[in-house]
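K.L.:
build me a structure from this.
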Amino acid sequence: MLNGMRESSAGLAELRGDCARCFGLCCVALPFAASADFALDKDAGTPCPNLRDDHRCGIHAKLRQEGFAGCTVYDCFGAGQKVSQVTFGGRDWRAGPPGHARRMAEVFPVVRHLHELLWYLTEALALPAARPVRAELRRALDETERLTRRTPEELAALDVAAHRREVDVLLLRSSELARAGVRGRRRDRRGADLIGARLKGADLRGVSLRGAYLIAADLTGADLRGADLIGADLRGADLTDADLTGAFFLTQPQVEAARGSAGTRLPETVGRPAHWATGA
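P.N.:
Below you'll find the model as predicted:
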């Protein structure tokens, strides 16, 4: 299992955002509304007022204090640099011909969805228990990568939702195979409403929490080893001293949105959020 995780971590390293090679696309293409996560309204395709001319954030060091916590939990899975440097050949959205910026704003979310799928497929390929579907996973990964390299026009017209449905079938099968090896009852809590749930010390080993709403849930000391967390909403969830060793399909944005401690055990595929140390 350890070797598989190391291979997964190596492959996933290429699917992390590299702001130095991006033109601040997430700060331009994506919309947000004034809320607890964002201090103001911004339309899709409109640059954030905090975006500097060098494509860096002017308040990056104090995003949470300035009311932009939503920015701190976002990750493009490497789509930003792919769209900036590959899809559009290094041409800045500010300097292109008429319609260039609009097209980049259209393409970026599509590639971001595809890169998220690449993350899940890469992780699934590293699961020893998923060997029966490994060939199918490899084909799906290769096809998804091929899609990311289409022209801007092709990407803008791509039905990414249809492709995601096809991939989800394989990811679900991989999850079932991996969780079959976990002892005890493996409950299916897909899409469950667990907002604010009291799950302190809960035994959630091998449980499917795909798409579950765990907003502000108390998961202090919970055992989430081998759990499927794809799409689980962990905003404000308390993971203090929880054990997520071997949990899969967990992404950096999910843990960044949660609260944790030095005692929280995480899979090798994600890093410990800096704000956990301060309790922010």
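K.L.:
could you use CA atoms for every contact and neighbour count after this?
P.N.:
Noted.
K.L.:
which parts of the longest helix along the chain count as buried, going by neighbours?
P.N.:
The longest helix of the chain (DSSP state H) is helix 100-125. Taking 16 or more other CA atoms under 10 Å as the basis for neighbour counts, the residues of helix 100-125 that come out buried are 100-101, 103-125.
K.L.:
let's see this one next, to set against the first:
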Amino acid sequence: MQDEPGTAASARTELQADCAQCFGLCCVALPFAASADFAIDKAAGSPCQNLRTDFRCGIHTELRQRGFNGCTVYDCFGAGQKVSQVTFGGADWRSGTREHARLMADVFPVVRHLQELLWYLTEALELPAARPIHPELRRALDTTEALTRRTPEELAELDVPTVRQDVNALLLRTSELARAGLGRGKKKERRGADLMGARLKGADLRGANLRGAYLIAADLTGADLRDADLIGADLRDTDLTDADLTGALFLTQPQLNAAKGSAGTRLPASLTRPGHWTG
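P.N.:
Alright, predicted model coming up:
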């Protein structure tokens, strides 16, 4: 059964990667350095050595075993197919001039940022508590969507930080409305906090403000993260085994992909349990 046009579900679908409609842009446009996440160095705009001629990854089923954990975490929020099929009308980076390829590589990360904002705005519009600002959120969503459909040259010159700043102000108001009445206090206000390796097993973090918090390798086993604001939180190697993330605000698939979890981890309905999680 297909999602009805105009529904939240259909909007979410358009913000999910469709690699079959993309020209392997994440494997070309983005740089990475040899590290725990990548086995090799690669410059921006240079095709990965594992990219096949059909724009598919030659080691997709072995990425983690081959030292490319970073690839398994990444998500473009549908920017790949939009840039490939809409912005450049189906002309891939190999079919034109060197300038065409360079412009495509420059535009892809810009649209990826915009698509991520669309994900957050779509979620905000689904929250009943944010109804007082739904008109503003809708205008912001329409404006951001319109930006994604600008010409390649216009997108390359777009001031992304300013766009993000404007949208973030609305998302912050959304968060405050959604978390109202769920309790406050020092333990709940952890915006940007350094919680790397923190022992938070079973912690009551319901409605907590964890925006931009560093939770790398933190132990959140069995923690209550219902309705917590997790926008921008760094969840690399965070242990979410049996944690409750029901209704967590602005949680994304890349964050989950970077974390550890189990079959007992409870997730928002819009997200998928990563295949590498245990249990």
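K.L.:
TM-score of the superposition?
P.N.:
Taking TM-score structural alignment, normalised by the length of the second structure as the basis, the two superposed chains have a TM-score of 0.95; 272 aligned residues with a CA RMSD of 1.1 Å.
K.L.:
before we move on, the earlier item: beyond the longest helix of the first structure, next helix or strand please.
P.N.:
Using DSSP states H and E, the helix or strand that follows helix 100-125 of the first structure towards the C-terminus is helix 134-148.
K.L.:
what residues does that next one touch?
P.N.:
Defining contact as CA atoms under 8 Å, 6 or more residues apart in numbering, one finds that helix 134-148 of the first structure is touched by V111, L114, H115, L117, L118, L121, T122, A124, L125, L155, V167, L170.
K.L.:
and the last one, what helix or strand is that in?
P.N.:
Using DSSP H and E, L170 of the first structure falls within helix 160-179.
K.L.:
whatever helix or strand comes next after that helix vs the second structure - mean distance after superposition?
P.N.:
On the C-terminal side of helix 160-179 of the first structure, the closest following helix or strand by DSSP H and E is helix 252-257. For helix 252-257 of the first structure, the mean distance from the matching residues in the second structure following superposition reads 0.4 Å, by mean CA distance after the TM-score superposition for the first structure.
K.L.:
now helix 252-257 of the first structure: how far from the chain's centre is it?
P.N.:
8 Å (CA atoms, centre = their mean, to the nearest Å).
K.L.:
which part of the second structure lines up with that helix?
P.N.:
The alignment of helix 252-257 of the first structure onto the second structure (TM-score structural alignment) spans residues 253-258.
K.L.:
turn the contacts of helix 134-148 of the first structure into JSON lines, columns for distance to Q252 of the first structure.
P.N.:
Formatted as JSON lines, the entries for the contacts of helix 134-148 of the first structure read as follows, by distance: CA to CA, whole Å:
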{"residue": "V111", "distance to Q252 of the first structure": "18"}
{"residue": "L114", "distance to Q252 of the first structure": "16"}
{"residue": "H115", "distance to Q252 of the first structure": "14"}
{"residue": "L117", "distance to Q252 of the first structure": "14"}
{"residue": "L118", "distance to Q252 of the first structure": "14"}
{"residue": "L121", "distance to Q252 of the first structure": "16"}
{"residue": "T122", "distance to Q252 of the first structure": "15"}
{"residue": "A124", "distance to Q252 of the first structure": "16"}
{"residue": "L125", "distance to Q252 of the first structure": "19"}
{"residue": "L155", "distance to Q252 of the first structure": "25"}
{"residue": "V167", "distance to Q252 of the first structure": "21"}
{"residue": "L170", "distance to Q252 of the first structure": "22"}
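K.L.:
for those, which one is nearest D233 of the first structure?
P.N.:
Nearest to D233 of the first structure among the contacts of helix 134-148 of the first structure is L117, at 17.2 Å by CA to CA.
K.L.:
how much space separates the closest one from M5 of the first structure?
P.N.:
Distance check for L117 of the first structure against M5 of the first structure: by CA to CA, to the nearest Å, it reads 17 Å.
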